[in-house]
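Q: A structural model of the following input is requested.
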Amino acid sequence: MSVDAAPATVLVFSQRAEVRAAVRTALGASPAPDVGPLRYVECATGDEVVAAVDAGGVDLCVLDGEAQPTGGMGISRQLRAEVADCPAMVVLIARQADRWLAHWSQADATLAYPVDPLVAPETVAGLLRERAAARPVARR
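A: The predicted structure follows:
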């Protein structure tokens, strides 16, 4: 158990407050003992997501693929194309058939909605571990 794991910033995007709340509840304060505590940034519009990621400091985005008018899949693809050090991307999907769209969006992972509180923390912790391992040691 790593007591000194750095906090991770998780951006949660959906125009629906209940979806954002479901993601925060499923992930909790820390998704795994070796992953630092989570700080949440909530966004209700695509423009807010782009501004938050552009400002820096976001480690992972959980994007609602069903959001309107701009869905999380389109935002994921846009950020991958425009941001050099793009955070890890997770897209919430309502139907398993939408996995191919999430692949098109260049998301790192998908989570089914409603969010499973056993699967979501494991998925997010794995992506945060990968991101931390990829960081240069000098940044510490």
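
Q: Going by C-alpha atoms from here, please, whenever you check contacts or count neighbours.
A: Will do.

Q: Going by neighbour count, which residues of the strand or helix carrying residue 81 are buried?
A: Per DSSP states H and E: residue 81 is located in helix 72-82. When burial is assessed from 16 or more other CA atoms under 10 Å, helix 72-82 yields the following buried residues: 72, 73, 74, 75, 76, 77, 79, 80.

Q: For it, name the packing helices and strands.
A: When contacts are defined as 3 or more CA pairs under 8 Å, 6 or more residues apart in numbering; DSSP states H and E, helix 72-82 packs onto helix 46-55, strand 60-64, strand 88-93, helix 99-104.

Q: Mind naming the longest helix for this protein?
A: helix 119-134 (DSSP state H).

Q: Just the buried residues of it, please?
A: Buried, per 16+ other CA under 10 Å, within helix 119-134: 120, 121, 123, 124, 125, 127, 128, 132.

Q: Let's see this one next, to set against the first:
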Amino acid sequence: MDLVDLMHTLYPYAKSLHIMAVISWMAGLFYLPRLFVYHVEQAENVEGVSPIFLVMERKLLKLIMGPASVVTWLAGLFLVLTPGIVDWGALWPWMKGASVIGMTWFHHWLMARHKGFEKGANRLTGRQYRLMNEVPTLLMVIIVVSVIFKF
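A: Below is the predicted model:
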């Protein structure tokens, strides 16, 4: 069995792994900004609550979002590198790729915001985090529509 045959054999497994990792990563990308909203709003009203939010945010980032993003990327790269799967002359793989890069940027932006909370230097409001919470939704819509319709 040559490499191309092996990649085609492993393709459904990689695709399954990719979908599961994306679901886990997206759950974190949706939930962490909400945690930031509650962190900002409750830290003003409830003494001693900030360290609890910091632990929840850190664990979400390190134990779920980080590994899920790595698996998403690795499995996704395997999928796009499998010969004959992606029509690179079409628009959809480029739209999906740009959106995945945007999703990765958003993940890193969230990590930077968490570091700000750790340093006591958060400058954003709950409303601003609520607005930023729409970013992964918009990117997800672009990704799903691109992959399903393949225009």
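
Q: Any idea what the TM-score is?
A: A TM-score of 0.31 describes the superposed chains when it is computed by TM-score structural alignment, normalised by the length of the first structure; 71 aligned residues with a CA RMSD of 4.9 Å.

Q: ok so, going back, nearest to residue 38 of the first structure, of the helices and strands packed on helix 72-82 of the first structure?
A: strand 60-64 (10.2 Å; CA to CA).

Q: Now do the strands in the second structure.
A: In chain order, the second structure shows no strands, with DSSP state E as the criterion.

Q: ok, how many other residues are close to residue 94 of the second structure?
A: 14 (other CA atoms under 10 Å).

Q: and if you look at residue 109 of the first structure?
A: Residue 109 of the first structure: 17 neighbours (other CA under 10 Å).

Q: Make sure it is actually in contact with residue 100.
A: No. Counting by CA atoms under 8 Å, residue 109 of the first structure does not reach residue 100; the two are 11.4 Å apart.

Q: Residue 53 of the second structure - nearest residue in space that isn't next to it in sequence?
A: Sequence neighbours aside, residue 39 is the residue nearest to residue 53 of the second structure in space, at 6.0 Å (criterion: CA to CA, 6 or more residues apart in numbering).

Q: what's the distance between that neighbour and residue 9 of the second structure?
A: 46 Å (CA to CA, to the nearest Å).

Q: which residues does residue 106 of the second structure contact?
A: Residues counted as contacts of residue 106 of the second structure (CA atoms under 8 Å, 6 or more residues apart in numbering) are 135, 136.

Q: how close does it sit to residue 28 of the second structure?
A: 11 Å.

Q: what about the nearest residue to residue 27 of the first structure once chain neighbours are set aside, distance to residue 54 of the first structure?
A: Distance criterion CA to CA, 6+ apart; nearest residue to residue 27 of the first structure, sequence neighbours excluded, is residue 121 at 5.0 Å. As judged by CA to CA, residue 121 of the first structure and residue 54 of the first structure stand 25 Å apart.

Q: same deal with residue 99 of the first structure?
A: From residue 99 of the first structure across to residue 54 of the first structure, the span is 26 Å (CA to CA).

Q: hmm, back to that, show me which of residue 39 and residue 9 of the second structure is the more surrounded one.
A: Set side by side, residue 39 of the second structure and residue 9 show more neighbours around residue 39, with 22 against 12, by other CA under 10 Å.

Q: does that one really touch residue 56, like I thought?
A: No. The criterion here is CA under 8 Å, and residue 39 of the second structure misses it with residue 56 at 10.2 Å.

Q: what about the helices in the second structure?
A: Under DSSP H, the second structure gives helices at 3-43, 50-59, 66-81, 92-118, 126-132, 135-149.

Q: Give me the contacts around the shortest one.
A: So the one you mean is helix 126-132 of the second structure. Under CA under 8 Å, 6+ apart, the answer for helix 126-132 of the second structure is 33, 34, 36, 37, 38, 40, 41.

Q: Pull out the buried positions in that helix.
A: For helix 126-132 of the second structure, by 16+ other CA under 10 Å, it's 126, 129, 132.
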